[in-house]
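1. Mind folding the following:
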Amino acid sequence: MPTPLTAPLSNQWQALLARLETIAAAHPDAVLASSMGVEDTLLIHALAQLPRPLGVFMLDTGRLHAQTVALVDVIRDRYGIDVRVMHPDPAAVQAHVTAHGEFAFYDSVALRKECCGIRKVEPLRRALAGHSAWITGQRREQSVTRTELPESQWDDAFGLRKFNPLAAWSADEVWAVVRALDVPYNPLHDRGYPSIGCEPCTRAVRPGEDPRAGRWWWEQRDSRECGLHASNLTDRPGVRPRAVDPLHPVSVESIFSS
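-> Next up is the predicted model:
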């Protein structure tokens, strides 16, 4: 049985709705990138409450869990939202597999990122083309690469604004709202998958591990990004993207200056 929201969580939920409405007003062409994880289905639920609809898309790499793909129909049936499903270029996928093997991503970080580039980054670039902003479900507590994640930033990699409205939310807060509002979520979360990506690159986490420990678990913790969120990683020590005012232009140089 759903548990009613506490007053603080109700206020937090209302603040999220207000934030998304502000984003939609400033960027009516903004799109939500959904991995069909719990943060993203929470954001979809929030977007469905707004008077101004925004688009939602998902990157189907060809290696997602069946439970993840099934949520596209769940979202359509529940909210009337048609999730745009982006696929990688089949020729690029085949060329990579022919050259390096079907599971080359286990061999090196470079080959894993090449696979991510083909299956995720290039389709993302196509999904974002022509848009002025995108929205993600990233949170600061998810991993060491996200601890200083701003709620809004300029995305230099893709050339548009990027909003992370759940950046300051905790996992407990996300789940409390999801359960209270009966938001649909990926059943893999109930099987120990707090973060869900491609099937061969994701495992359940063990007690005490961080939420993204199951993603590319054979790599070092500070390399576990796929290129979708390149601004989370930097080769310039001490530099982090700073929060920006989404309604006022600002140069890329000023955002990334130390």
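
2. CA atoms for contacts and neighbours, from now on please.
-> Will do.

3. Could you give the number of residues near residue 158?
-> 18 (other CA atoms under 10 Å).

4. how close does it sit to residue 182?
-> Distance, residue 158 to residue 182, by CA to CA, to the nearest Å: 34 Å.

5. same question, residue 40
-> Per CA to CA, residue 40 is found 14 Å from residue 182.

6. Between those two, which is the more surrounded one?
-> Neighbour count, other CA under 10 Å: between residue 40 and residue 182, residue 40 has more, with 21 against 14.

7. my read: that one touches residue 46, true?
-> No - judged on CA atoms under 8 Å, residue 40 makes no contact with residue 46 at a distance of 9.6 Å.

8. Now do the shared contacts for those two.
-> Between them, residue 40 and residue 46 share no contacting residue under CA atoms under 8 Å, 6 or more residues apart in numbering.

9. how about the strands in the stretch 51-200 of the chain?
-> 55-59, 84-86, 133-135, 152-155, 160-163 (DSSP state E, counting those that start in this stretch).

10. Please give the structure of this sequence too, so both can be compared:
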Amino acid sequence: MLLEYQTTTPEEVDNINKELTGKNASEVIEWGYKTYGDDLVYACSLGAEGMVLLDLINKVQPGAKVIFLDTDFHFKQTYDLLKKVREFFPDLEIKAVKPELTVKEQAEQHGDKLWETDPDKCCALRKLEPLENELAKHKAWMSGLRREQSPTRKNTQFVNIDNRFNSIKICPLIHWTWDEVWEHIKNNNLPYNILHDQNFPSIGCFHCTSAVLDGQDSRSGRWSGSGKTECGLHK
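-> Okay, here's the model as predicted:
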């Protein structure tokens, strides 16, 4: 029987992860909603992992809250997918969250092409601050992080203390492989971003995302050549 309490300390989180050892993604999701209920929100980037989690969440918790960070800089294919996802999962409450600054206001205040001159600042304005505002309304959030995605994610647990957002972050897919993600998408006829068929395993804003070469890790197409590997949501 899994422990049923709201995790707040490292010791409690360690105990929860021990209890969840050997559980599958759906069981972790079930634990999350049983523990946090409406205080759990899924922040979905609409990547391949996102399609899997949306499907699993929809089966476990119809009507669950989902947020998509609309930076105003997504690929057209991503916006097309958002429409398809809303039609495919009509029971999910999917909310697009925008930054406080419009693209024009950001250029006026911080200069044009901030994603080139200060990409961390651009991510902070268009991703971190909007997510921070949303997570302030909830006690926990869910993410599609997988350990094999990159070296920075290899130690991710099912349940994590998120000091950046003063929250609990639940990651049900940490043990999934890229092949398993796609097997689930194909077997369940889930919609997905067609850019994945063009060597884009990880898709963010169009200014900062490029195709990945054979042999590179799935995150190597993000901020390529800049030394930046994360937007800051998962640090």
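
11. TM between them?
-> The TM-score (TM-score structural alignment, normalised by the length of the second structure) is 0.84; 211 aligned residues with a CA RMSD of 1.7 Å.

12. sorry, back to before: okay, the strands of the stretch 51-200 of the first structure, which one's buried deepest?
-> Highest mean neighbour count of the strands of the stretch 51-200 of the first structure: strand 133-135, a mean of 25 (counted as mean count of other CA atoms under 10 Å).

13. Spatially, what comes nearest to residue 148 of the second structure if we skip its sequence neighbours?
-> Nearest residue to residue 148 of the second structure, sequence neighbours excluded (CA to CA, 6 or more residues apart in numbering): residue 154, at 6.2 Å.

14. Map residue 60 of the second structure across to the first structure for me.
-> Residue pairing (TM-score structural alignment): residue 60 of the second structure is matched to residue 50 of the first structure.

15. Double-check its match against residue 16; I have them as touching.
-> No - the pair residue 50 of the first structure / residue 16 is not scored as a contact, 11.0 Å apart, by CA under 8 Å.

16. Among the two, which residue is more densely surrounded?
-> residue 16 (17 against 14).

17. picking that back up, between the strands of the stretch 51-200 of the first structure, which gets nearest to residue 30 of the first structure?
-> strand 133-135 (4.7 Å; CA to CA).

18. which helices and strands does the closest one pack with?
-> Judged by 3 or more CA pairs under 8 Å, 6 or more residues apart in numbering; DSSP states H and E, the packing partners of strand 133-135 of the first structure are strand 31-33, strand 160-163.

19. start and end residues in the first structure for stretch 135-152 of the second structure, please.
-> Using TM-score structural alignment, stretch 135-152 of the second structure corresponds to residues 128-145 of the first structure.

20. what's the first-to-last distance across the matching stretch?
-> End-to-end distance of stretch 128-145 of the first structure (CA to CA): 23 Å.

21. can you check stretch 132-140 of the first structure too?
-> 24 Å.

22. how far does it sit from the chain's center?
-> 6 Å (CA atoms, centre = their mean, to the nearest Å).

23. same deal with stretch 152-169 of the first structure?
-> Averaging C-alpha positions (CA atoms, centre = their mean) puts stretch 152-169 of the first structure 10 Å from its chain's average.

24. can you map out the helices along the stretch 151-258 of the first structure?
-> For the stretch 151-258 of the first structure, the helices defined by DSSP state H, counting those that start in this stretch occupy 171-180, 252-256.

25. Could I get those in JSON lines, plus columns for distance to residue 11 of the first structure and mean neighbour count?
-> As requested, the helices of the stretch 151-258 of the first structure are exported to JSON lines (distance: least, CA to CA, whole Å; neighbours: other CA atoms under 10 Å):
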{"stretch": "helix 171-180", "distance to residue 11 of the first structure": "11", "mean neighbour count": "16"}
{"stretch": "helix 252-256", "distance to residue 11 of the first structure": "30", "mean neighbour count": "14"}
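
26. For residue 143 of the first structure, which of those is the nearest?
-> Of all these, it is helix 171-180 that lies closest to residue 143 of the first structure, at 12.1 Å by CA to CA.

27. Average offset of that closest one relative to the second structure?
-> Its aligned residues in the second structure lie a mean 1.0 Å from helix 171-180 of the first structure after superposition (mean CA distance after the TM-score superposition for the first structure).

28. For that helix, grab the matching residue range in the second structure.
-> The aligned range for helix 171-180 of the first structure in the second structure is 178-187, by TM-score structural alignment.

29. do you know which of the helices of the stretch 151-258 of the first structure lies nearest residue 134 of the first structure?
-> Set against residue 134 of the first structure and scored by CA to CA, those come closest in helix 252-256, at 16.5 Å.

30. what range in the second structure matches that closest one?
-> Under the alignment (TM-score structural alignment), helix 252-256 of the first structure falls on nothing in the second structure.

31. Which position in the second structure pairs with residue 41 of the first structure?
-> Superposed on the second structure with TM-score structural alignment, residue 41 of the first structure falls opposite residue 51.
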